[in-house]
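S.K.: sequence and predicted structure, then a few things I'm wondering about:
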Amino acid sequence: MAEKITGYTSEMCQQAMIDELKELFRDMKFTGQEGEKQLKIFKQFIPSPTDDDDDVDTNRSNFPCIIVSRTSGEVVNEKDPQLVLLQLIICCYDPKTDRQGYEDTGNIIEAIMQHFKRKPVFGEAFKVGYPRKWDLSDDDMDFYYWGIVNLICETPNTLKNEEVEALI
């Protein structure tokens, strides 16, 4: 029988980040395949294609998007919070020949970095710590422009060591 999960989890942190990003980008539009469109936000992976790529050149495409990936965690000691590394993988689309699609990716990165500078607490319980890193890809992938933001998030430590508590 599996032990009941109590307290805050890394999955809760990931979902809270998704909710925070949806709110942050709610009213923003970016270059899409058929004009401006909203940013899609995915949990852990981009959905697998279910057709023969008929949607790749339409606004039904999954791009532009942010993939919120929970990649690792660490608990340093009994008293400190769990640290969860969330990677925000950003992909924008721009078919123009001037190859300026990286600008949308860069603007999304800046919006994220500035947002968490002003409001490091999200989901009422989680906190974005330091260091905060970002990177723009220089890979040549026609029309697709990639970037990444690595955020170390603190998950509140609300659990107590039951064995120690029983001795007290």
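M.R.: Yep, it's here.

S.K.: from here on, just use CA atoms for contacts and neighbour counts.
M.R.: Noted.

S.K.: quick one: contacts for Phe122?
M.R.: Phe122 is in contact with 16-17, 20, 128, counting by C-alpha atoms under 8 Å, 6 or more residues apart in numbering.

S.K.: just these: which are in helices?
M.R.: Of the positions in the contacts of Phe122, 16-17, 20 sit in helices, assigned by DSSP state H.

S.K.: highest neighbour count among those?
M.R.: Neighbour counts for the ones in helices among the contacts of Phe122 (other C-alpha atoms under 10 Å) peak at Met17, which has 21 neighbours.

S.K.: pretty sure that one contacts Val121?
M.R.: No - using C-alpha atoms under 8 Å, Met17 is not in contact with Val121; the gap is 10.1 Å.

S.K.: all strands of the protein, in order?
M.R.: 29-32, 35-38, 40-43, 65-74, 82-93, 121-122, 126-136, 144-155 (DSSP state E).

S.K.: quick check: which of these is nearest to Ile112?
M.R.: strand 144-155 (8.3 Å; C-alpha to C-alpha).

S.K.: structure two is appended below for comparative analysis:
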Amino acid sequence: MVPILLQKHLVDEVLPKIFEGTKFLNTDNEKVNINFYKQYLPKKKKDIDIFPFVNVILLDGEEQSKDTANTAHILFMVGVYDEDENNQGYQDSIIILNKIYQHLREKELFDSKYVIDYPVKWMTNDDVTYPYFYSALETNWEVAKVLQTNENLYS
């Protein structure tokens, strides 16, 4: 399943490059690098702070025919922490989404196998979750087909 390789590429290569040197607050109110996760956030532990984060989630995929590219539907879930009582932490989450979106649109082709496609949709969490703020970017991708079996593909 090639979409899992797209997810890995986004988390290991693309996102760290986009946010190199960019810091946001963690729950100790320290400026730290963004954490990047695949599919699920780590289990809660007292000594691990997951905020701020971008979680890259494989939602679904499809193959319409043998002659067309496979598609993958990927969600970028952003979480930030902000204790400011003005309740404006959502702005940091949107800034993160915008940086991701701008990079995806500027580059479009990733790892010579993945093409960002339309539609792209963003959303914020309208529940009150202060001091935690969440937003998401839904993306669609064309994914190259694997035409032969390769046992080493996923290692």
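M.R.: Great, that's in hand. Owing to the predicted nature of the structure, the values given are computational and were not obtained by experimental measurement.

S.K.: superposing both, give me the TM-score.
M.R.: Remark: TM-score between the superposed chains equals 0.88 [TM-score structural alignment, normalised by the length of the second structure]; 146 aligned residues with a C-alpha RMSD of 1.5 Å.

S.K.: before we move on, back to that, just the ones in helices among the contacts of Phe122 of the first structure now: which is nearest Lys96 of the first structure?
M.R.: Set against Lys96 of the first structure, the nearest of these by C-alpha to C-alpha is Glu20 (30.6 Å).

S.K.: quick one: what's aligned to that closest one in the second structure?
M.R.: With TM-score structural alignment defining the correspondence, Glu20 of the first structure maps onto Val14 in the second structure.

S.K.: for Pro64 of the first structure, same thing?
M.R.: Aligned by TM-score structural alignment, Pro64 of the first structure pairs with Pro52 of the second structure.

S.K.: next one: Glu78 of the first structure
M.R.: So, by TM-score structural alignment, Glu78 of the first structure is matched to Lys66.

S.K.: return the distance of that match relative to Ile74 of the second structure.
M.R.: Distance, Lys66 of the second structure to Ile74 of the second structure, using C-alpha to C-alpha, to the nearest Å: 22 Å.

S.K.: can you report how many residues neighbour the counterpart of Tyr130 of the second structure in the first structure?
M.R.: Aligned counterpart of Tyr130 of the second structure in the first structure: Asp142 (TM-score structural alignment). By the criterion of other C-alpha under 10 Å, Asp142 of the first structure has 13 neighbours.

S.K.: nearest spatial neighbour of Asp142 of the first structure, chain-adjacent residues omitted?
M.R.: Once flanking residues are discounted, Asp142 of the first structure sits nearest to Pro95: 7.7 Å by C-alpha to C-alpha, 6 or more residues apart in numbering.

S.K.: Glu138 of the second structure too?
M.R.: Leu75 (4.5 Å).

S.K.: can you count the residues close to the closest residue to Pro52 of the second structure other than its chain neighbours?
M.R.: Spatial nearest neighbour of Pro52 of the second structure, chain neighbours left out: Val80 (4.5 Å); criterion: C-alpha to C-alpha, 6+ apart. Burial of Val80 of the second structure is recorded as 26 neighbouring residues (other C-alpha under 10 Å).

S.K.: wait, Val80 of the second structure sits on Phe53?
M.R.: Yes - in this structure Val80 of the second structure lies within contact range of Phe53 using C-alpha under 8 Å: 6.7 Å.

S.K.: residues touching the residue nearest to Gly61 of the second structure when sequence neighbours are not counted, list them.
M.R.: Spatial nearest neighbour of Gly61 of the second structure, chain neighbours left out: Ala72 (4.1 Å); criterion: C-alpha to C-alpha, 6+ apart. Going by C-alpha under 8 Å, 6+ apart, Ala72 of the second structure touches 3, 58-62, 140-143.

S.K.: 7 Å - rerun?
M.R.: 3, 60-62, 140-143 (C-alpha atoms under 7 Å, 6 or more residues apart in numbering).
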